[in-house]
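*Asks:* with the sequence up front, the predicted model follows.
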Amino acid sequence: MPRFTVSRRALGALAVAPLASPAFAQPAPIRIGELNSYSRMAAFAVPYRNAMQLAQDAINAAGGVMGGRRIEFVFRDDGSTPGDAVRVAEELLTRENVSFLAGTFLSNVGLAVADFANQRKRLFLATEPLTDAITMAQGNRYTWRVRPSTYMQTRMLVEAIRGRSVKRWAIVAPNYEYGQSAAANFKRLLPSAIPDAEIVAEQFPALGRVDAGATVGALAQSRPDGIFNVLFGPDLTAFVREGNTRGLFERRTVVSLLTGEPEYLIPLGEETPEGWIVTGYPWEQIEAPPAHKAFIDAYRARFNDTPRKGSLLGYVTVQIIATLLNKANTLETEALVDALADLRTDSIVGPVVMRGLDHQGTLGTWVGETTLRGRQGAMKNIRYADGANYLFPEAEVLAARPRA
């Protein structure tokens, strides 16, 4: 089965070297439509786009795909709403003549584009939306997801608190598909780790409009032993600041999705709480495989910045796309979809397989604890949680996914 890798030499050289001008006519590039929340979720989406461009250039410099064709991403903002995203997806297919679609960030937006792809019978590689529905209850033949889902990452965190004597739990999550899905997964999985645990409070503030004072006050009033947090971005920053001020996190176990990602740790700065159990991306502590170190060096050289979790996801996504194109050796949609089933890519963080059963990738993430190093938040006690170990059970997938 074809596997795509980029050499360390190619990664490093592309940080400074332009592509050579061809001496003969080249076949038309393969255009791929990428739509994302570049304005509203810039902290994640812009580093993601940067890394996609880095990977695109590395692949093209190494000879391209399908026997010498270059790949070319066409980037568009999805407006962060389902309606705008569907309109942009349509424009990418009809005006830009892209071969297929990739991207989206927010879960409700990803679901809308997945439905559009199914109606149009065009491939959609969902990269960032985390909702389980995209590969389960609302899954379809044409939609596949790269990033570990809400269920997968929640399961990683619940595993990390197994056996603790933390009985009373409160939940705080943004009030849209991702937050609701995460809360449901936590309530479902918690009894397997702490059999006599109970949920004593739930807070669902609107995305981007958290009233931190009211939210922290309500959680404190419930007197929980532990808190499951799903807030991210500016909502997380406001919540942590108010929680620190009121002592909400003192002597309590806090489990938090995504908080260890640089996109969200950097804004916290000196306010980073100590000892939260989180999923994240401690890029500076990852020593293997060597291709990851080469990626870090190339990214920093080209963009004069450190990578974010979005950067890693963007690069791995392009590696998967290159592997797919080389395996299928065609741009015909049905052949591309068939080729994705159980496709293995040797990525910069190790093997990633697109499971044919539910169209979910096995890309993992890192689990650890938050800590303060100097004046900046970081992770400690890290381990890589391979996504292959946290997928939905096969029987559950077969029961949940619509039959073709």
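*Replies:* Arrived safely, thanks for sending.

*Asks:* going by C-alpha atoms from here, please, whenever you check contacts or count neighbours.
*Replies:* Fine.

*Asks:* residues in contact with Phe186?
*Replies:* For Phe186, the contact set (C-alpha atoms under 8 Å, 6 or more residues apart in numbering) comprises 154-155, 158, 228.

*Asks:* and for Pro205?
*Replies:* With C-alpha under 8 Å, 6+ apart, Pro205 has these contacts: 172-175, 211, 215.

*Asks:* Gly377 now?
*Replies:* Shown in contact with Gly377 (C-alpha under 8 Å, 6+ apart): 265-266, 268-272, 370-371.

*Asks:* pretty sure it sits in a helix.
*Replies:* No: counting by DSSP: H, G, I helix; E, B strand; the rest coil, Gly377 is not part of a helix but strand.

*Asks:* so how far is Gln221 from it?
*Replies:* Per C-alpha to C-alpha, to the nearest Å, Gly377 is found 28 Å from Gln221.

*Asks:* from the contacts of Gly377, which ones fall inside helices?
*Replies:* Cross-referencing those against helices under DSSP state H gives 265-266, 268.

*Asks:* second structure for comparison follows:
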Amino acid sequence: MRKTVLVLGLALLFATSGFAADTIKLGGMLPLSGRAADLGITCKQGAELAVKEINAKGGVLGKKLELLMADSKANVQELVSLSKRYIQKDEVNFLFGVVSSAGSLAVSEVAKQEKVIFMDTVGSTDTLTKEKWNRYTFRSGTCNSQEANSLSLYAAKKYPKLTKFYNLGPDYEYGRTMWALFQAKTKEANPKAEFIGEQWPKLFIPDYTTYINAILAAKPDAVFCSLWGGDLVAFIKQAKPYGIFEKMKWIIATGGDITVAKALGGDMPTGMIVDQRYYFHWPESERNKAFVKAYMADYNDYPSAWAAEGYDGVYFLAEAVKKAGSLDTDKVIAALEGLTIDAPRGKATLRKEDHQLSSDFMVGETVFVKEYPFAIVGNTEVFTADRVLYSIEEWKKAQEGNK
């Protein structure tokens, strides 16, 4: 009897070990509830599509990808707990996801301590890959400098008479960094620029009346706004009856987000200067068309930028493991550094030095066209990474204070 139990126990152990050995685990953490849910859910869907495509072709090194996913609730403490659970209990090979910049910084610190690779998808603060850089963190999405600098250059070129700027941004890492970057680049492009006020609402507040009235009273030429997701939708709905979008120019980071455009429908103001980190209608490449078609087939919707960042993040990891020929952390890091993939957004490279995504970036203005029931981005201009992404020289200088 004891021999039978021993044999069964060993069989179970081998079966369990075999299952674990046959999968490559990604520990996903994204907000799947609350105002940030649209970002998290579509990023999750993009990642799931990539996993499906890769596994359909046999996986990587004979192993299938397995995407674990948990609701981070856009909460930093929750992200730290999830990261540690994934590593210590689920024994994931990679940490994956995150939407907020503050959360990305927290997860990156866990990755550094535990020596586990973290693929950040949406959290975009420059600090992650610059001042707080570590060798275990990579980013498949664009960063704040690409976004703020592109918006600034577009506004300065198209609307040189705008000189008085006001800020409306979320009161945390992302909003503060975006405003600082926008001010610096705008002053460089237009020495006459003035920055006459700033407002810092907390994330997910229900009422923006105080902020709307403050902006109207200040009478700026333009407002730089870095509210995002559900907060941006709520603000626009509350502000539109005041006629505020006709009284001044609006420059909105991630204002071209399709999830925002769909939520607002015909209420989306036109003529706002906006960006987004990926567009389903640009570039008009076969790779992008194939991605949009596959995403539409699975989810009956157009992919958001967040979906593309999740999708690309999985492909970067899969290609790196394939190139490394191993799941050894040091070998995968070496393979990720400088890796280029053919992404829906076009050629996408993880820079060797700082692990930041380098790719083209497009800015334009909100317009309605007959093909879609929601606003898209028109009157566009493309900015190459070398024009708007912080330089490797800047990165090297930042490392002097990075312990």
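*Replies:* Okay, I see it. This one's a predicted model, so the numbers in the text were calculated from it and none came from an experiment.

*Asks:* of all pairs in the contacts of Phe186 of structure 1, which one is the farthest apart?
*Replies:* Arg155 and Phe228 (12.3 Å; C-alpha to C-alpha).

*Asks:* and those two? Which one has more around it.
*Replies:* Neighbour count, other C-alpha atoms under 10 Å: between Arg155 of structure 1 and Phe228, Phe228 has more, with 26 against 22.

*Asks:* so how far is Phe303 of structure 1 from that one?
*Replies:* Taken as C-alpha to C-alpha, the span from Phe228 of structure 1 to Phe303 of structure 1 is 35 Å.

*Asks:* now do Ala339 of structure 1
*Replies:* 33 Å.

*Asks:* looking at those two, which is more packed in?
*Replies:* Neighbour tally, Ala339 of structure 1 and Phe303, criterion other C-alpha under 10 Å: the higher count belongs to Ala339, 19 against 14.

*Asks:* please name the residues that touch the aligned residue in structure 2 for the more buried one.
*Replies:* Residue pairing (TM-score structural alignment): Ala339 of structure 1 is matched to Ala335 of structure 2. For Ala335 of structure 2, the contact set (C-alpha under 8 Å, 6+ apart) comprises 320-321, 323-324.

*Asks:* which ones among the residues you listed map onto helices?
*Replies:* Those of the contacts of Ala335 of structure 2 mapping onto helices are 320-321, 323-324, per DSSP H.

*Asks:* now these in CSV, please, with extra columns for neighbour count and distance to Arg387 of structure 2.
*Replies:* CSV is the format used below for those (neighbours: other C-alpha atoms under 10 Å; distance: C-alpha to C-alpha, whole Å):
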residue, neighbour count, distance to Arg387 of structure 2
Ala320, 23, 27
Val321, 22, 31
Lys323, 17, 30
Ala324, 19, 32
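
*Asks:* in JSON lines: the residues you listed, plus distance to Glu381 of structure 2.
*Replies:* Converted to JSON lines, those look like this (distance: C-alpha to C-alpha, whole Å):
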{"residue": "Ala320", "distance to Glu381 of structure 2": "32"}
{"residue": "Val321", "distance to Glu381 of structure 2": "35"}
{"residue": "Lys323", "distance to Glu381 of structure 2": "35"}
{"residue": "Ala324", "distance to Glu381 of structure 2": "37"}
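
*Asks:* how much does the strand or helix carrying Arg188 of structure 1 stray from structure 2?
*Replies:* Element membership for Arg188 of structure 1, per DSSP states H and E: helix 177-193. Aligned to structure 2 and superposed, helix 177-193 of structure 1 gives a mean residue distance of 1.0 Å (mean C-alpha distance after the TM-score superposition for structure 1).

*Asks:* which part of structure 2 lines up with that helix?
*Replies:* Residues 173-189 of structure 2 are where helix 177-193 of structure 1 lands when matched by TM-score structural alignment.

*Asks:* cool, stretch 9-21 of structure 1 as well?
*Replies:* Counting by TM-score structural alignment, stretch 9-21 of structure 1 corresponds to no residue in structure 2.
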